[in-house]
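Colleague: Sequence isn't available, so here's the structure alone:
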């Protein structure tokens, strides 16, 4: 396995925030494309397909990509990781599909809280199970507190928009879909990171993600098109097609960072970037009817504080100490 340089938390966390910034940008672009096409699933398929084309080109053009692709089959045949790890791209496809189904029912505010809650909880679990390339990570009280504080901060940041979600009876069942999608995100990052460690590059794992996700979305869209008819014509404006590259940034950096930061810290950094990016979009490129309230700004800042707190090395507060004595 090729030698790799490891990133410190000081260098890796800003990169995880940068990766998180791509998520709201992608969501805004894909949402606009879905409106033009009058088909959210078709917009997701276009986004994934363009991401796939870009990853094929990068993997073939770059030496690291070509070398990594040559290591895929030997790694699979030698069972260096379970073969079902190759299906990590289903998580991304599921998240995109859940956006098309749930956002219109519960609103973007509750959707964001549900995804963040699921991702924060699964980040702790995945680190504890050791599914990522960094192996088992110590789950300290400070990391748990950071995850809980992150959920609370995001809820505070989007609280001005809660009124759009309606009564609890109307959103309680639909909210389970983004909750499950967020829960699967940490597993996707861990599985991609584990594959990348054996390929010597995150490019093959990212490419495989887009292959799997595109196949899943294409199958779903064909069923929908057979029932409800095809989508509208594709728009001419170039910026409608940037959603795929944004997804490449998110998946690629996630596969790199989980090796050094662990799944929980990578996820918290991406959540901070997601909330910060949403705030910047609302300030500089507001959607119709957008109002930036004090709670939005303060909740965003608290999310960044929670990310920093989760990195503090409170070793004496480590939770797994009792668990280690039981083994």
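Modeller: All right, it came through fine. None of the values given here were measured: they were computed from a predicted structure.
Colleague: CA only for contacts and neighbour counts going forward, please
Modeller: Will do.
Colleague: Pull the number of nearby residues for the residue nearest to residue 60 when sequence neighbours are not counted.
Modeller: Distance criterion CA to CA, 6 or more residues apart in numbering; nearest residue to residue 60, sequence neighbours excluded, is residue 66 at 5.6 Å. Neighbours of residue 66 under the rule other CA atoms under 10 Å: 16.
Colleague: again with residue 32
Modeller: Neighbours around residue 32, by other CA under 10 Å: 15.
Colleague: and if you look at the one 5 residues further on?
Modeller: Residues contacting residue 37 under the criterion other CA under 10 Å number 18.
Colleague: cool, and the one 3 residues further on?
Modeller: Here the number of neighbours of residue 40 (other CA under 10 Å) works out to 23.
Colleague: Check the contact between it and residue 34; I expect there is one.
Modeller: Yes. Residue 40 is in contact with residue 34 according to CA atoms under 8 Å; the separation is 4.3 Å.
Colleague: Now for residue 194: which residues touch it?
Modeller: Residues near residue 194 by CA atoms under 8 Å, 6 or more residues apart in numbering: 81, 131, 132, 133, 259.
Colleague: before we go on, here's another structure to hold up against the first:
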């Protein structure tokens, strides 16, 4: 593996750490509010505000937005390249809805299963900016090993079996995330990482506004908002995640990006268990074994 690809993989791992932290934060906020859609809107909306202000203040941000419109006019980009944020919005909704019900462990397993399998197909179809990538025996083996690794890592932390029906939500979200990464990578290749991240958050926020406009009259508004600042940090963590993915997807491909994200999620889970455990979390030997298997999967794919 070249130095550039190695650096890209490390960035992907950092994105996975941010994604795991975002799932924990948004799941906590959704559980406290009793409204996963509201938590998702807070997360995506706050990230959009930060990025929009940066785009307005920084010359590079303004140039990026202008470049996106120019690429659309020249048909270097098409409208479907800009709607990756719809998948991101759905994923953040599942964080707020499902994590509190089935736990971060089951949520991660379902997401990874959907993401890894679909990443192979996304790479093979050439939907990402790096063009088609073959489905080799090593890549299939790495994807399968990654799924096994995550199952092993969280085997002792599944919630109630009756609640696992909700795992279908993050499984579909995992499929959507692979497509989202490919589309965001297309925008990044045309206009830069900041522009791609801003487009992602703009579309995702607009999607969530529409969804919340429909569900709010039916469910009502949250009656209590938590005072702790950290439960509102999901937007900033999402920016880190999206920036990491759009910066390296062209270099390492959707599958390698997904495996790096998985490694980061597992390593973050270990860190949470050691330094900031939740009430039901504990460090177990199977978690360590799962982390090692995940890193092995990344090594297999890298070769």
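Modeller: Cool, the structure landed. All values derive from a computational prediction rather than experimental measurement.
Colleague: top of the contacts of residue 194 of the first structure by neighbour count?
Modeller: Neighbour counts for the contacts of residue 194 of the first structure, by other CA under 10 Å, peak at residue 132, which reaches 29 neighbours.
Colleague: For the stretch 51-200 of the second structure, just list every one of the strands.
Modeller: In the stretch 51-200 of the second structure, no strands are defined using DSSP state E, counting those that start in this stretch.
Colleague: Do a quick rundown of the helices in it.
Modeller: Here the stretch 51-200 of the second structure has its helices, by DSSP state H, counting those that start in this stretch, at 59-73, 84-125, 137-153, 168-191, 193-219.
Colleague: now the residue nearest to residue 60 of the first structure: how far from residue 80 of the first structure?
Modeller: 19 Å (CA to CA, to the nearest Å).
Colleague: on that earlier part again, ok, of the contacts of residue 194 of the first structure, which one's closest to residue 18 of the first structure?
Modeller: residue 259 (16.8 Å; CA to CA).
Colleague: Show me what the closest one lines up with in the second structure.
Modeller: Mapped onto the second structure by TM-score structural alignment, residue 259 of the first structure lines up with residue 250.
Colleague: so where does its match fall, helix or strand?
Modeller: Secondary structure from DSSP states H and E places residue 250 of the second structure in helix 234-275.
Colleague: what is the orientation angle of the following helix or strand past that helix with helix 137-153?
Modeller: Following helix 234-275 of the second structure in sequence order, the next helix or strand is helix 285-302 (DSSP H and E). Calculated by axes from the mean of the first three to the mean of the last three CA atoms, to 10 degrees, helix 285-302 of the second structure forms an angle of 170 degrees with helix 137-153.
Colleague: The first structure: matching residues for helix 285-302 of the second structure?
Modeller: Using TM-score structural alignment, the partner range for helix 285-302 of the second structure is residues 294-311.
Colleague: in the matching stretch, what counts as buried?
Modeller: Neighbour counts over stretch 294-311 of the first structure (16 or more other CA atoms under 10 Å) mark 295-297, 299-311 as buried.
Colleague: just to revisit the earlier point, now, which of the contacts of residue 194 of the first structure sits nearest residue 58 of the first structure?
Modeller: residue 259 (21.6 Å).
Colleague: Do I have it right that the closest one meets residue 195?
Modeller: No. Counting by CA under 8 Å, residue 259 of the first structure sits too far from residue 195 to count as a contact (10.4 Å).
Colleague: Just send the contacts of residue 194 of the first structure back as TSV, with distance to residue 11 of the first structure too.
Modeller: Below are those laid out as TSV (distance: CA to CA, whole Å):
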residue	distance to residue 11 of the first structure
81	28
131	23
132	19
133	18
259	13
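Colleague: contacting residues around residue 224 of the second structure?
Modeller: Applying CA under 8 Å, 6+ apart, the residues near residue 224 of the second structure are residue 33.
Colleague: Against residue 296 of the second structure, how distant is it?
Modeller: 45 Å.
Colleague: gap between the match of residue 259 of the first structure and residue 222 of the second structure?
Modeller: Distance from residue 250 of the second structure to residue 222 of the second structure, counting by CA to CA: 41 Å.
Colleague: And residue 58 of the second structure, by the same measure?
Modeller: 35 Å.
Colleague: now swap in residue 229 of the second structure and tell me
Modeller: 17 Å.
Colleague: More neighbours: the two, which one.
Modeller: When neighbours are counted by other CA under 10 Å, residue 229 of the second structure and residue 222 differ, and residue 222 comes out ahead with 13 against 7.
Colleague: The more buried one matches what in the first structure?
Modeller: In the first structure, residue 222 of the second structure lands on residue 231 (TM-score structural alignment).
Colleague: isn't there a helix covering that match?
Modeller: No. Counting by DSSP: H, G, I helix; E, B strand; the rest coil, residue 231 of the first structure falls outside a helix, being coil.
Colleague: Hmm, residue 37 and it touching each other?
Modeller: Yes. Here residue 231 of the first structure reaches residue 37: they are 5.5 Å apart, a contact under CA under 8 Å.
Colleague: Who are the contact partners of the most far-flung residue of the second structure relative to its centre?
Modeller: The centre of the second structure is farthest from one residue, residue 74, which by CA atoms, centre = their mean lies 29.9 Å away. Going by CA under 8 Å, 6+ apart, residue 74 of the second structure touches no other residue.
Colleague: any idea what it aligns with in the first structure?
Modeller: So, by TM-score structural alignment, residue 74 of the second structure is matched to residue 78.
Colleague: now its match: how far from residue 198 of the first structure?
Modeller: For residue 78 of the first structure, the distance to residue 198 of the first structure (CA to CA) stands at 11 Å.
Colleague: What of residue 133 of the first structure?
Modeller: 9 Å.
Colleague: cool, and residue 141 of the first structure?
Modeller: Separation of residue 141 of the first structure from residue 198 of the first structure (CA to CA) stands at 32 Å.
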